[in-house]
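Enquirer: okay, here's the prediction I keep looking at, along with the sequence it came from:
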Amino acid sequence: MKILVIRISSLGDVILSTYVVRLLRNAFPESQIDFLVANQFSQVFKYNPRLNNVIAYDKTKPFYFHLFETLSINNPIHYDVIIDLQNNLRSRIYSLGKGTNIYRFNKRRFFKFKLVYLKKRTNDYLQIPILYRDTIPNLNRFDDNLGLELWTEKDLSRGEYLPHKKKLQKINLGKIAIAPGSKHFTKSLPARKFVDLINLFRDRFNSQIILLGGNEDFDVCDRIARATPGVENLAGKTDLIRTAELIDEMDMVISNDSAMVHIASARKVPVVQIFGSTVPEFGFTPFRTPNAIVENNEVDCRPCTHFGKSRCPKGHFKCMEDITAEMILSAIERIIEQSI
């Protein structure tokens, strides 16, 4: 049997889909399993042995290019099963005529509408990897209770995914990674808040702190590093795999609602996730790794968006401005209590 999984973007979503890849391999050990992903995120699967082929999708080309490619009589690609975890115009065009059975991810538009516009919050919600899993009938029977995966060369050479063997040990906060970046302003804790947090760490612990992120996060990390001598800014200086290797060396990761949360989850490193305009109910929370969430539940305008915004619609940005270093430290202490 030939199976194609589609999750073109973005980085965090692609990492979240690795759970499904493993379950598919558990369920169909002899099948061909391919994955369609945007070329800039294909490194997620660079060392992953569970896939037969990684198909790089060029998002710089217009959708009609991919439509022509799909409809071409010279295109022989056909799959018995296509699992479309993207479920947008691009993924639908690509899968057109290529699959005998196609399963598409339910994007839960009404659920998100109730959250954003009616503020109908709930403690009863499913995480995205589980929702991805449930896109495929009966795949839950092959759930192994393990988490996400981001294979490194060391994992591949050992022939096993090493983070799955990690046990929760007492956390000493010797090394901490902070990821202060995010694609959207309203999902980003202000840089000065991270400066306050680092100074608080210096008062209470003797931690080595590094700043992680992509090229787009360099400026915010630079501002933080300049205000906190001794903190190393590695934003934009490491590729995805090297970032995962660095996270392996950390005792904890502190991050906004961004892909770094899911990288840390994949490497099974304890993570503190900070929410601003978004909320945990959207499902993008740390998956099967020790974690704690920081959010301001005293404002009634959250969530104002599913994706994040370039500015606060109300102008006060209290969802982030009212979060303190002490609140983040309290979340860290909750994780430490789990490890004792």
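Expert: In hand now; what should we look at?
Enquirer: rest of the way, CA atoms for contacts and neighbours
Expert: Fine.
Enquirer: the residue sitting furthest away from the middle of the chain and residue 55, how far apart?
Expert: Counting by CA atoms, centre = their mean, the extreme residue of the chain relative to its mean C-alpha position is residue 73, 37.3 Å from that point. Counting by CA to CA, to the nearest Å, the gap between residue 73 and residue 55 amounts to 19 Å.
Enquirer: so how far is residue 80 from the residue farthest from the centre of the chain?
Expert: In this structure, residue 73 lies at 19 Å from residue 80, with CA to CA as the measure.
Enquirer: just residue 190 next, same as before
Expert: Noted for residue 190: a distance of 48 Å to residue 80, by CA to CA.
Enquirer: again, but for residue 106
Expert: Distance of residue 106 to residue 80, given as CA to CA: 20 Å.
Enquirer: now swap in residue 25 and tell me
Expert: Distance from residue 25 to residue 80, counting by CA to CA: 15 Å.
Enquirer: of the two, who's got more company?
Expert: Neighbour comparison, residue 25 and residue 80: the larger count goes to residue 25, with 17 against 14 (by other CA atoms under 10 Å).
Enquirer: excluding its backbone neighbours, what's nearest that one?
Expert: residue 50 (6.3 Å; CA to CA, 6 or more residues apart in numbering).
Enquirer: tell me the SS of the one you found?
Expert: At residue 50 the chain is in coil, as set by DSSP: H, G, I helix; E, B strand; the rest coil.
Enquirer: second structure follows, compare the two:
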Amino acid sequence: MRGVAAAGTLLVDTSFLGDVLCAEPLVRAAAARWPGEPVDFLTSPGAAPLLANHPDLREVLVFAKRGADRGPGGLFRLARRLRRRGYARAICSHRSWRTALLLRASGIPERRGFANASLALAYNRKIQYRKDLHEIERNLELVGGGAWEPPRVHPSESERRRAAELTPDRPFVALAPGSIWATKRWPEEHFSAVAAALRVEGRQVVLLGGADDRPIAERIAAAAPGCLDLTGRTSLRESYAVLERAAVLLTNDSFPMHLGVAAGIPVVAVYCSTLPSFGFAPRGLRDRVLEVADLSCRPCGIHGRRRCPEGHFRCGRDLAPDRALAAIRERLGT
């Protein structure tokens, strides 16, 4: 923008839903760091609803890298649109070469990213990616650092009303059995055993997840009659509103874990092939991480795998349902 001083901050993360949620505290940090300047967030179409209604965001922009912005032509068209907006700075928590190239092509004067990002040379302010920190704290290093704080989601009143209509009036236990990675999914028979035991105790159990998780959830519900299966029936923000009403959440190392942390409820997180030390685990005083800690084959990958490389999946199978039940009962005060 000729003759106009650059102003405002563009935050960028187009990764997985959980990663985008872990970048939300950057919004508040940027608004506090540059008061009076607008803050926008560029993310994927799927993650955009997580940032809607945010009081510190002027606008949520979408990078449809598999749609309208696909390929070199789409990327450079988006870069031109960003250039016209006249941002003073871009801050990217996603270590992707594609987003790095996009920001370099946008001509935004100050471009902050992690030093170990793909195509890091596109950034003119490179920040160390500290593996000793939680992901939220790592992201806050991009704006000078800060203490861990839970992410926030801002559902509308209508979304909260729908959550209230869908869920029981009395306290319930939420179970999120899904993950896109097979080696991050605790065996469904273990989830079924937990759900069945809770139902015998008279507990209300609500199953949550996306449409892809429905087959698993249906089998769990069949094994534990009386469960309320909401998989595929709630939007991202409605799922958050459902979790706000839950007494405790049992989840894999997957997006619902981060959503439960944001909702401020006790989270029991089952870690199979991945490690809490990667920096994504819940860390509230009422949260609990469960794992089989003494397996030499663990971790077998950063994100998880389609199948166990060893063929035994002991990191999931050896973690007994009784351990999860004990953690849930402790958080229920029983």
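Expert: Structure's in. What do you need? Worth saying up front: this structure is predicted, and the values here are computed from it rather than measured.
Enquirer: how about residue 269 of structure 2, what's its match in structure 1?
Expert: Residue 269 of structure 2 maps onto residue 273 in structure 1 when the alignment is built from TM-score structural alignment.
Enquirer: oh sorry, the question was meant for residue 13 of structure 2
Expert: With TM-score structural alignment as the criterion, residue 13 of structure 2 matches residue 7.
Enquirer: list the contacts of residue 43 of structure 1.
Expert: When the contact criterion is CA atoms under 8 Å, 6 or more residues apart in numbering, the partners of residue 43 of structure 1 are 240, 241.
Enquirer: what's the match for it in structure 2?
Expert: Using TM-score structural alignment to pair residues, one finds that residue 43 of structure 1 aligns to residue 49 in structure 2.
Enquirer: and the strands in the stretch 51-200 of structure 1, which stretches?
Expert: For the stretch 51-200 of structure 1, the strands identified by DSSP state E, counting those that start in this stretch occupy 53-57, 79-84, 99-104, 175-179, in order along the chain.
Enquirer: let me have those strands in TSV, adding distance to residue 3 of structure 1 as columns.
Expert: Rendered in TSV, the data for the strands of the stretch 51-200 of structure 1 read as follows (distance: least, CA to CA, whole Å):
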stretch	distance to residue 3 of structure 1
strand 53-57	10
strand 79-84	5
strand 99-104	9
strand 175-179	35
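Enquirer: so which of the ones you listed is the most packed in?
Expert: With neighbours taken as mean count of other CA atoms under 10 Å, those reach their highest mean count in strand 175-179, at a mean of 22.
Enquirer: residue range in structure 2 corresponding to that strand, please.
Expert: Residues 172-176 of structure 2 are where strand 175-179 of structure 1 aligns, taking TM-score structural alignment as the criterion.
Enquirer: list the contacts of that stretch.
Expert: Identification of contacts with stretch 172-176 of structure 2 by CA under 8 Å, 6+ apart yields 191, 203-209, 243, 245-252, 256.
Enquirer: average gap between it and structure 1?
Expert: In the superposition with structure 1, the aligned residues lie an average of 0.4 Å away from stretch 172-176 of structure 2, counting by mean CA distance after the TM-score superposition for structure 1.
Enquirer: ok, residue 189 of structure 1 to residue 239 of structure 1 distance?
Expert: Residue 189 of structure 1 sits 24 Å away from residue 239 of structure 1 when distances are taken as CA to CA.
Enquirer: of those two, who's got more company?
Expert: Per other CA under 10 Å, whichever of residue 189 of structure 1 and residue 239 has more neighbours is residue 189, with 25 against 12.
Enquirer: thought the more buried one was touching residue 320?
Expert: Yes - under the criterion of CA atoms under 8 Å, residue 189 of structure 1 lies in contact with residue 320, with a separation of 5.6 Å.
Enquirer: report the set of residues contacting both of the two.
Expert: Both residue 189 of structure 1 and residue 320 are contacted by residue 276, under the criterion CA under 8 Å, 6+ apart.
Enquirer: for the equivalent of residue 22 of structure 2 over in structure 1, give its distance to residue 286 of structure 1.
Expert: For residue 22 of structure 2, the aligned residue in structure 1 is residue 16 (criterion: TM-score structural alignment). According to CA to CA, residue 16 of structure 1 stands 10 Å off from residue 286 of structure 1.
Enquirer: which residues are in contact with each of these two?
Expert: Shared between the contact lists of residue 16 of structure 1 and residue 286 (criterion: CA under 8 Å, 6+ apart) are residues residue 262.
Enquirer: spatially nearest residue to residue 213 of structure 1 (excluding sequence neighbours)?
Expert: Using CA to CA, 6+ apart, the closest residue to residue 213 of structure 1 is residue 235 (4.3 Å).
Enquirer: what residue of structure 2 matches up with the one you found?
Expert: Under TM-score structural alignment, residue 235 of structure 1 pairs with residue 231 in structure 2.
Enquirer: the residue nearest to residue 25 of structure 1 - how many residues pack around it?
Expert: Number of residues near residue 50 of structure 1 (other CA under 10 Å) recorded here: 18.
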